[in-house]
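Asks: here you go, sequence then predicted model.
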Amino acid sequence: MSLWVWILLGAAAAYGLKILGYLVPASWLKHPLVGRISGLLTIGLLASLVMLNTVSVDQGIALDARVGALVAAAVALLLRAPFLLVVIIGAAAAAGLRLLGFP
C-alpha cells in the first residue's frame, strides 16, 4: 500500500473515534471517576511528551541545554511565574547554557 493510503486510513480512524466520542452517554461522562481518570491521563501524557522531547536524540538519551531549560522553567512554575515568563526563562536558560558551551 502507498503511504497516502495509510495516512488516509489513519485520518479516517481518528475521525471515527471522534465521532464515537459524541455517542457516549452524558451520564457516563459526569461520573467523578471518569473525570479523575481523564485528568490524570492528560497530566501523564503531557509529562511523558515533555520528557521525551527534552532528553531524546535519535534512539538515545542526551543531557544537554534542554534539560537546564526545563529545570529553569520548572523553578519558575514553582515560584508561580506567569506562563509567558516561564517560556522566556526557559528559552533564556537554554540560550545561556549553549553560550557556555553545552550542546
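Replies: In hand now; what should we look at? Because the structure is a prediction, the values reported are computed rather than measured.

Asks: C-alpha from now on. contacts and neighbour counts both.
Replies: Fine.

Asks: just the strands in the protein please.
Replies: Taking DSSP state E as the test, the strands found in the chain are 56-57, 60-61.

Asks: what packs against the top helix by length along the chain?
Replies: When the chain is parsed with DSSP state H, its longest helix is helix 32-55. Contact here means 3 or more CA pairs under 8 Å, 6 or more residues apart in numbering; DSSP states H and E; on that basis helix 32-55 packs against helix 65-78.

Asks: another structure for you, compare them:
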Amino acid sequence: MNTSVMHSPLVLVVSILVLAVGTYGFRLAGPLLRSRITFPPRAERLMETAAVVLLASLVATTGLMEGHEAAGVARPVGVAVAGLLAWRKAPFVVVVLGAAVVTALLRLAGIH
C-alpha cells in the first residue's frame, strides 16, 4: 500500500470537507425532518431518558475515573459542586468556575 497517498494534503482537505458536509447534513436533518417524522409518546420518553442516561454515564466516567484508575476525591467533589450549581440554575460560567475552583483548592490542600 502506498502510504504517501494517505499523508497528502489533498486527502486531508477532502476528508475534512467530507466530514464537515456530513456533520452539517446531520444537524440540518433534525429541523427539516422534525415535522415529517413522528414517534409514539412512549418512544419519545425513552429517547429523552436515553439522552439523560448517556450524559450521566459520561459525567460519571470522566468525573470519577482517570484512565483505568479512580480519580481520587478532588475531581468527584468538583463534579458534585458543578451538579449542584447546575441544579440551582447557575450560569454555565459559574458552574465551570465553581467546579474548577473547588477542585483546585482541594488539590492545593493536598487532597487528590
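Replies: Now that the structure is in, tell me what you want to look at. Everything quoted here is computed from the prediction, not taken from an experiment.

Asks: tell me the counterpart of residue 78 of the first structure in the second structure.
Replies: Under the alignment (TM-score structural alignment), residue 78 of the first structure maps onto residue 87 of the second structure.

Asks: give me every residue that touches its match.
Replies: Contact analysis of residue 87 of the second structure by CA atoms under 8 Å, 6 or more residues apart in numbering lists nothing.

Asks: do you know how far it is from residue 33 of the second structure?
Replies: With distances taken as CA to CA, to the nearest Å, residue 87 of the second structure is found 32 Å from residue 33 of the second structure.

Asks: so which of the strands of the first structure is the most surrounded?
Replies: strand 56-57 (a mean of 12; mean count of other CA atoms under 10 Å).

Asks: that strand against the second structure, how far on average?
Replies: Strand 56-57 of the first structure, aligned to the second structure and superposed, deviates on average by 2.0 Å (mean CA distance after the TM-score superposition for the first structure).

Asks: read off where that strand ends up in the second structure.
Replies: On the second structure, the counterpart of strand 56-57 of the first structure by TM-score structural alignment is residues 65-66.

Asks: quick one on the thing from earlier: for the longest helix of the first structure, buried residues please.
Replies: residue 54 (16 or more other CA atoms under 10 Å).

Asks: what's the angle from that helix to helix 65-78?
Replies: Angle, helix 32-55 of the first structure to helix 65-78, by axes from the mean of the first three to the mean of the last three CA atoms, to 10 degrees: 140 degrees.

Asks: ok, and what's touching helix 32-55 of the first structure?
Replies: When contacts are defined by CA under 8 Å, 6+ apart, helix 32-55 of the first structure is touched by residues 28-29, 61-64, 66-67, 70.
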